[in-house]
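Undergrad: Can you look at this prediction? I've put the sequence above it.
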Amino acid sequence: MNGGSGKSSYANNSLLQQKVISLTKPVREEAIASMFLRTLPRRLAVADLGCSSGPNTFLVVSEVIKLVEKLCKELKHESPEYLVFMNDLPGNDFNNIFKSIGCFKEKLSNEIEGGIGPCYITGVPGSFYERIFPIRTLHFVHSSYSLQWLSQVPEGIENNKGNIYMAKTSPTNVMKAYYAQFERDFSLFLKCRAEELVEGGYMVLTFLGRRNDDPSGKECCYIWELLASALNDMVSEGMIKEEQMDTFNIPLYSPSASEVKSEILKEGSFSINRVEVSEVHWNAYNIASNSFDSECGLHKSLSDGGYSVTCTMRAVAEPLLVSHFGESFIDEIFDRYRKNITEAMSKEKTEFVNVSISMTRRA
């Protein structure tokens, strides 16, 4: 993600992720209530994996605490101590998170009559494809729009020429390699979390996914094909070397609900409670947002949905592009990408698919 608070930062271009968190709230509330009423812990440990930095960072934590405090009042039960772990890769802007903790706690205490129980918030840098917490310490784990990112680009896809992700023109081995990498990564993720969650602990995960069984279908790959098109045009004009293009691939896999369920059942540590599939428009501002300029720092027309979608994608993809192609052509890449996105949105329905799943740690 792009850190900081600049025009292209994730912090200023994460309304899409915020909408997805809001959309999947019922799944989380059901899980949080079930977990708390079953265990009534004196110390409630919550982990948000892939928390990033910005306006969305404490959304789910706030939601958890508000619901638990409501349940405590109804049960006339003493509030638990809250132990909150905010996890992301070491390059995440944790300093920004730490600076906002005081305001977060104050705001939350003012919103909840009688205040809240003691709340201890810790930043935990590290990959969630490895163990990051002590054994049997967590009661609730949440992750949204993070697990579609793989631990690495799949190996053996050197023949995916002209593409930067799975596409209709990708060879069969590329599809298999991407899925195999997802299987390895997600299985390892489940194994690690199973060791860290208490018995009966809950986990709610939301992936950028797909409905279709075809992993190269438009609903999950089109947004990347439009970027590949922009890059290929720059190759044909001699701005980018062909070998640079041929060696660039996105480390991401958008799974279907059946693929997510299959891996959970195969790993065996969790019982599946609920699976939901939903959609959100590419343009999170939905054209009519009055806060477009002030929140995003943009100076384009409100009707330019392609510009807002490009900003959203730039906030997450720019670091990958810079590390591979360098900084000199970045603005040109995203200017061309914006034109491709705008044209696509004018011709057809463009939506991201969300796969949300709630599960419980088996005994």
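TA: Arrived safely. Residues are numbered from 1 along each chain as shown.

Undergrad: Every contact and neighbour count from this point should use C-alpha atoms.
TA: OK.

Undergrad: any idea how far residue 11 is from the closest residue to residue 128 other than its chain neighbours?
TA: The shortest distance from residue 128 to any residue other than its chain neighbours is 6.4 Å, reached at residue 189 (CA to CA, 6 or more residues apart in numbering). In this view, residue 189 and residue 11 are 26 Å apart by CA to CA, to the nearest Å.

Undergrad: Check residue 117 too.
TA: To residue 11, residue 117 is 29 Å away according to CA to CA.

Undergrad: again with residue 234
TA: Between residue 234 and residue 11 the computed distance is 29 Å (CA to CA).

Undergrad: second one coming, line it up with the first:
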Amino acid sequence: MDVAQALHMNGGDGDYSYSNNSLLQRKVISMTKPIIDDALTNLYSALNFPKTLIMADLGCSSGPNTLLVASELVKSVDKIRQKFGNDESPEIQIYLNDLPQNDFNTIFLSVSKFRKNLSNQMVSNNSSSPCYISGVPGSFYTRLFLRKSIHFVYSSYSLMWLSQVPEMIDINKGNIYMSTTSPPSVIKAYREQFQKDFSMFLKCRADEMVSEGRMVLTILGRQSDDPCSKECCYIWDLLATSLKDMVAEGLIEEEKLDSFNIPQYTPSPKEVRNEVEKEGSFVIDRLEVSEVNWDASTGNNLNLSEEEDVQGYNMGKCMRAVSEPLVLSHFGESTIDEVFKRYAENIKSSMSREKTKLINVTVSVTRKG
């Protein structure tokens, strides 16, 4: 699998688009806002009230969440500026980065409306912070920006994606991800690929960021030390079940299933800390764990009624928006609707029986001088 080509969210604004099925991710962004505000406050003070700020959202995807992040960053900086009694608003450049197959066109078509809405909000608050938006296609596991040019880096729900499917010496038979039935060599391959990728990410950002620059990263993760724990693997187990059922019915070849592996690793807080400290360019300011229900629209409700399934948030559609390009690239178009129909049914059934949640690991760091 060519991850750079296959790994992107569903574009456009259709029924299965990421744009219309990313409420959960939006909730996670809102949950981490206090950590972002804290990092920006410390940055603004450390840089002695700069006249320009260069920021980057890495793994920005497309849809409303992308420009929500940009808007929140600008408004946060302006509130901080007022808090310090500074009359002059800094000019802000925000780079939006994702892999080349990301739907950048949808983002760019929304920029004019974003600027108008942001301007109206700022004027109503007697504020003005000029903001400039640019797209930067490419892998964040490589250098993206000029050396020592970036003040603030943000990334949410992106760094669990690996640069490639781990190279495995054993077949991960019957699985599409790490599982309790996976050979130990498969678990080791996944862990080592994450360590390699995250270390490279940190090294690249260290080159690009100014001294005292801040970075806030939220990664889909786990609390347990066990990389095969239910809290991080269950969502993919349900997709694997759907695919195995189709193999049993002769709709998918078994070899196709056995050769498909999700390029993702959900780290524990300990693993994140270890990699940051090992790379050595950043100081950890905060390292926190949070959780969000699969059904992000219903708080802590455990049951998903038929009415909620129609009117509320649909985790099945969310997972299709996230994973359809990966599944499509491997299994082809002829089976795609049936795969995700079964996957959605498995997800709905699971949510009706038990509390289902995702774990987030958020780390806030400062670039050493």
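TA: That came through fine. Quick caveat: nothing in here was measured; it's all calculated off a predicted structure.

Undergrad: related to what we said a few turns ago, list the residues that contact the residue nearest to residue 128 of the first structure.
TA: By CA atoms under 8 Å, 6 or more residues apart in numbering, the residues touching residue 189 of the first structure are 128-130.

Undergrad: Could you find the counterpart of it in the second structure?
TA: Using TM-score structural alignment as the criterion, the counterpart of residue 189 of the first structure in the second structure is residue 201.

Undergrad: List the buried residues in the host helix or strand of that match.
TA: If you go by DSSP states H and E, residue 201 of the second structure is part of helix 184-208. For helix 184-208 of the second structure, the neighbour count (16 or more other CA atoms under 10 Å) marks 186-187, 189-191, 193-195, 197-208 as buried.

Undergrad: next one: stretch 77-85 of the second structure
TA: For stretch 77-85 of the second structure, a neighbour-count test (16+ other CA under 10 Å) marks 77-81 as buried.

Undergrad: before we move on, the earlier item: check the gap between the residue nearest to residue 128 of the first structure and residue 284 of the first structure for me.
TA: From residue 189 of the first structure across to residue 284 of the first structure, the span is 29 Å (CA to CA).

Undergrad: Could I get the full set of helices for the second structure?
TA: For the second structure, the helices defined by DSSP state H cover 3-6, 23-31, 33-46, 64-83, 104-124, 184-208, 230-248, 254-258, 269-279, 306-311, 315-331, 336-353.

Undergrad: So which bit of the first structure is the last one matched to?
TA: Going back to what we said before, that points to helix 336-353 of the second structure. The aligned range for helix 336-353 of the second structure is 330-347, by TM-score structural alignment.

Undergrad: What lies in contact with that stretch?
TA: Contacts for stretch 330-347 of the first structure (CA under 8 Å, 6+ apart): 223, 226-227, 229-231, 304-307, 309-310, 314, 318, 321-322, 350.

Undergrad: and what of stretch 265-275 of the first structure?
TA: With CA under 8 Å, 6+ apart as the test, stretch 265-275 of the first structure has contacts from 27, 187, 190-191, 194, 257, 261, 264, 355-362.

Undergrad: Now the residue nearest the centre of the second structure: closest residue in space, sequence neighbours ignored.
TA: A centroid search over the second structure (CA atoms, centre = their mean) returns residue 157, at 1.6 Å, as the residue closest to the centre. With CA to CA, 6+ apart as the criterion, residue 157 of the second structure has its nearest non-adjacent residue at 5.0 Å, and that residue is residue 219.

Undergrad: Which residue of the first structure is paired with that neighbour in the alignment?
TA: Structural alignment (TM-score structural alignment) places residue 219 of the second structure against residue 207 in the first structure.

Undergrad: do the same with residue 97 of the second structure
TA: Mapped onto the first structure by TM-score structural alignment, residue 97 of the second structure lines up with residue 87.
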